[in-house]
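*Asks:* Below: sequence and its predicted model.
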Amino acid sequence: MFFGLQVDRGNLSQAVSDNMLDDLGLDTNDYNYGHSIFLVSFLFAELPSQLVSKAVGPDRWIPMQMVLWSFVAISQCALTGRGSFLLTRSLLGFLEGGFIPDLVLWLSYFYTSRELPIRLSYFWTSLSITGIVTSLLAFGLLHLRGILGWEGWRWLFLVEGFITLCIGIASFFMMPASAVQTKTWFRPKGWFTEREEAIVVNRVLRDDPSKGDMHNRQALTPRRLWEALKDYDLWPLYAIGFCAYVPQSPPKTYLTLTLRSLGFSTFNTNLLTIPADIMHIFNLILLTRLSEWLNERSLVAIVQPLWTLPCIIALRFWGGLIEDKWGTYAIMMVLLSYPYCHAILVGWCSKNSNNVGTRTVSAALYNMSVQAGNVYASYIYRDDDKPLYRRGNSALLVINLVSILIFLLTKLYYVWRNKQKERVWNALSEEQQIEYRKTTKLQGSRRLDFRFAH
């Protein structure tokens, strides 16, 4: 399913490598506008989509989303100019928004807080796998230019949109509502025996009892929504999401355009993006595994901006940029092979929510902060700054340094909050602690007996 998402939100970069902008009479600023409109629509759809998913169940809502956006993805094969380009980008963003937090919430029903990040890392490796597969697909599909009078990028949108449609239809039949609701008319025995169902449910609830607060088709009340929104202890994670992924975003978005400007052909450009995707997979899994082994989030996740830092410095100050074709390519490949900390952050946000209602909202808010960062990232590389983008790379360098600082401050904040809670908790007698656990009306991370992961 994530493959289907990434195919339709990522194939624009392959389409522009086939002169799509020239065919439609667009320039790179129009490309930026389309990208930012997609992200803004994606951002504003996040929370409403998550609330709908919580009410009707992600097993119903996610397949519906996929089928709907696949129709829009397919319609891109009929683009005629700037208006239709911007309209389809907006519709795609609106229909895809909320997909990721919806799926993260659904996965949290099956795994403990220690298990979730590594499962999410497998989930996000499909981002890179999709990049590899679609690069190979693009190599073939873009060769169809001239067939039926169509440009190659039109065939690309048509075929890849149809792939998503097939995945969406299959998802209606493949997604169970929960671990104890896997039986259907075509799967009468379900996935688990009754004993296995009990094991799955009990191990998840022992790890995080708050996952039993709400059932999987229970809508959030306005009061619970407001409580989740004002949970300031999660705001540091939203701040990380707002900054941490920006330094890699413009180089990634402009990769195919950069490779074309270096003199590579349309077809070689798409093949040359593959090495970064392969390394991205290994580094993502390795970083998430390291976090799991050490039970450490912030000091492991900070590896991402530390990896990016020397590459951004090279893009900003190296005199051979663009002039040295293979040197520029090498820097881009190292930069885009960065160890992606997103799975760690999503699992971290889920863990520190300690409440199903808060988890529902925090997953959306965290992803909204990431998309908000991507919105302003789409305006960092401007047409009047190309081809070296000195001004843009200066901005990326500053943002990367700010990201490193936020990771360190977040670590210190959660250590301080835990000490604060520990001091109050230890001042209670054993009888008072037992009584507190039985009678407190505080929920989620507000409970005195809860400790933040950091």
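*Replies:* Received the coordinates, thanks.
*Asks:* alpha carbons only for contacts and neighbour counts from here, please
*Replies:* Will do.
*Asks:* which residues in the stretch 51-200 of the chain form helices?
*Replies:* 58-75, 82-96, 99-108, 116-141, 152-174, 194-207 (DSSP state H, counting those that start in this stretch).
*Asks:* in the longest one, what's buried?
*Replies:* If I follow you right, that is helix 116-141. 116-121, 123-132, 134-135, 137-139, 141 (16 or more other CA atoms under 10 Å).
*Asks:* Which elements pack onto it?
*Replies:* Here helix 116-141 touches helix 2-10, helix 99-108, helix 152-174, helix 266-272, helix 274-294, helix 342-353, going by 3 or more CA pairs under 8 Å, 6 or more residues apart in numbering; DSSP states H and E.
*Asks:* want to try a markdown table for those helices, with mean neighbour count and distance to residue 203 as columns?
*Replies:* A markdown table is the format used below for the helices and strands packed on helix 116-141 (neighbours: other CA atoms under 10 Å; distance: least, CA to CA, whole Å):
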| stretch | mean neighbour count | distance to residue 203 |
| --- | --- | --- |
| helix 2-10 | 20 | 27 |
| helix 99-108 | 22 | 12 |
| helix 152-174 | 20 | 23 |
| helix 266-272 | 20 | 44 |
| helix 274-294 | 19 | 18 |
| helix 342-353 | 24 | 15 |
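*Asks:* Turn these into a markdown table, including distance to residue 54.
*Replies:* Listed next are the helices and strands packed on helix 116-141 as a markdown table, based on distance: least, CA to CA, whole Å:
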| stretch | distance to residue 54 |
| --- | --- |
| helix 2-10 | 19 |
| helix 99-108 | 8 |
| helix 152-174 | 17 |
| helix 266-272 | 39 |
| helix 274-294 | 27 |
| helix 342-353 | 15 |
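*Asks:* quick one, which of those is nearest to residue 387?
*Replies:* Nearest to residue 387 among the helices and strands packed on helix 116-141 is helix 266-272; the distance by CA to CA comes to 16.9 Å.
*Asks:* try this one next to it:
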Amino acid sequence: MERDIEKRTLRKITWRIVPFIMLLYFIAYIDRVNIGFASLTMKDDLGFTASILGFGAGIFFWGYFLFEVPSNIALHKVGARLWIARVMLTWGLISGAMAFVQGTTSFYVIRFLLGAAEAGFFPGIILYLSYWFPAKHRAGVTAFFMAAAPISTALGSPLSAALLEMHGFWGLAGWKWMFLLEAIPAVVLGVVVFFYMTDRPQQARWLQDDEREWLVKVMEEENAGKAKHSGHSILRGLADFRVIALSLIYFGTSAGLYTLGIWAPQIIKQLGMSSMTVGVLNAIPPLVSVVAMVIWSRHSDRTRERTWHVVLPCLAAAVGLVIAGNSNGVIGLIAALTLVNVGISCAKPPLWSMPTMFLSGAAAATGIATINSIGNLGGFVGPAMIGWVKDKTGSFSGGLYFVAGLLVLSATLALILSLAQKVKPSTNEVAAH
């Protein structure tokens, strides 16, 4: 009987929550990395060098870093419905303001403000999932949510390329149209979030009474189990050494992810492709990675193993970056970028299943936000370094090798964390082993 209730409840909350948060992340990720496509023509209009583009694209993460923890604490206190709505409205408006960039200073300022506005969205959703899904199901659900990032690249690449073709319409450059039109869905969805999301299982009137009672009971038991191993305080989430270790592991994966998001279009473009061809080719690697991510994460949930499900993909992505740095043909380059996409996409869901195994309450809010804010500084370091190396050497290769080294470091740290046996198992799940 209880097994039947569990299946019904999980199916219902999955269909209610997961497609919607995937849509939100889909829009968020497009607004975060569409600078990669805008730069194909924007750099010439504004006279930007590769270093300026890399730094400006990456400065987004300084705003993210500074406001991430406060934002997630606010979400924990006021509820996901109100806070995610606020996040989406502000980032949509600021993303649209990118169309009015006039030079280097305004470029840097708006990218920083976009990061500050979006701070709290991703860790907020990770925290939100920990309210609704038991730990043993979380990596798989997280994988579906995170699949929105490669899907947004796959669908957003040809869309962004097509919008660039609007150049001259009503006297506006194509990249201006791209920023304006791609910002609208975030603003609209910000309003939808306010009316659609439910903060906690206790408030889920769309569940039957027995389903709601089962879910509340299971999640309370899980939180009680975590409380035996660590506290719920804000300080605990900031001070736990496992949080710092996971932040550094995530740093490498973020450097890889945003290297792809920001620079892959230009890396492909240098082979002499048109913008539309670049858009089509850039869609291939993330499409493959979506399938791999879901399969890999389900295997992680089934085996209840996390460490090797992070280590192996990080190493695979590192190999892909090295190959990409040495590729001179289209087939070899796209194959290498596909390996990088698969590796980075597969590493993230198992990694994000770790912090909520030993943190709950306010500690989980601050811990997840800390991991995301520190880790996402890799999204500054990777793109900025590649832009700097490109200006110095005329090649992307050195920067790609640098990011590959960061991914090897992530894999090494994951192994060290596991060997130290400091990630304690919760009552529902065996931690990385």
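*Replies:* Cool, the structure landed. This is a predicted model, so every value here is computed, not measured.
*Asks:* Work out the TM-score between the chains.
*Replies:* The TM-score (TM-score structural alignment, normalised by the length of the second structure) is 0.87; 404 aligned residues with a CA RMSD of 2.5 Å.
*Asks:* closest one to residue 424 of the first structure among the helices and strands packed on helix 116-141 of the first structure?
*Replies:* Using CA to CA, the nearest of these to residue 424 of the first structure is helix 342-353, at 19.1 Å.
*Asks:* Mind checking what helix or strand follows the closest one in sequence?
*Replies:* Proceeding N to C from helix 342-353 of the first structure, the next assigned helix or strand is helix 356-377, under DSSP states H and E.
*Asks:* Can you check which part of the second structure that following helix sits on?
*Replies:* Aligned using TM-score structural alignment, helix 356-377 of the first structure spans residues 361-382 in the second structure.
*Asks:* Off-centre distance for that stretch?
*Replies:* Offset of stretch 361-382 of the second structure from its chain centre (CA atoms, centre = their mean, to the nearest Å): 11 Å.
*Asks:* Please apply the same query to stretch 266-276 of the second structure.
*Replies:* For stretch 266-276 of the second structure, the distance to the chain centre is 25 Å (CA atoms, centre = their mean).
*Asks:* quick one: buried residues of it?
*Replies:* 266-269, 275-276.
*Asks:* could you dump those to JSON lines with distance to residue 253 of the second structure?
*Replies:* Formatted as JSON lines, these follow (distance: CA to CA, whole Å):
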{"residue": "266", "distance to residue 253 of the second structure": "20"}
{"residue": "267", "distance to residue 253 of the second structure": "19"}
{"residue": "268", "distance to residue 253 of the second structure": "21"}
{"residue": "269", "distance to residue 253 of the second structure": "24"}
{"residue": "275", "distance to residue 253 of the second structure": "27"}
{"residue": "276", "distance to residue 253 of the second structure": "28"}
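*Asks:* Farthest-apart pair in the residues you listed, please.
*Replies:* 267 and 276 (14.3 Å).
*Asks:* I'd like to check what contacts stretch 163-172 of the first structure. Which residues are they?
*Replies:* 1, 4-5, 7-8, 59-60, 63-67, 70-71 (CA atoms under 8 Å, 6 or more residues apart in numbering).
*Asks:* what range in the second structure matches it?
*Replies:* The aligned range for stretch 163-172 of the first structure is 185-194, by TM-score structural alignment.
*Asks:* which position in the first structure aligns with residue 311 of the second structure?
*Replies:* With TM-score structural alignment defining the correspondence, residue 311 of the second structure maps onto residue 302 in the first structure.
*Asks:* can you count the residues close to its match?
*Replies:* 20 (other CA atoms under 10 Å).
*Asks:* now the helices of the stretch 51-200 of the first structure in JSON lines, with distance to residue 353 of the first structure?
*Replies:* Converted to JSON lines, the helices of the stretch 51-200 of the first structure look like this (distance: least, CA to CA, whole Å):
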{"stretch": "helix 58-75", "distance to residue 353 of the first structure": "19"}
{"stretch": "helix 82-96", "distance to residue 353 of the first structure": "24"}
{"stretch": "helix 99-108", "distance to residue 353 of the first structure": "12"}
{"stretch": "helix 116-141", "distance to residue 353 of the first structure": "14"}
{"stretch": "helix 152-174", "distance to residue 353 of the first structure": "28"}
{"stretch": "helix 194-207", "distance to residue 353 of the first structure": "13"}
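*Asks:* To residue 332 of the first structure, which of the ones you listed lies closest?
*Replies:* helix 116-141 (15.3 Å).
*Asks:* got the angle between the closest one and helix 274-294?
*Replies:* 170 degrees (axes from the mean of the first three to the mean of the last three CA atoms, to 10 degrees).
*Asks:* what's the mean deviation for helix 116-141 of the first structure versus the second structure?
*Replies:* On superposition with the second structure, the mean distance recorded for helix 116-141 of the first structure (mean CA distance after the TM-score superposition for the first structure) is 1.5 Å.
*Asks:* From the chain's centroid, how far away is that helix?
*Replies:* Using CA atoms, centre = their mean, the offset of helix 116-141 of the first structure from its chain centre is 12 Å.
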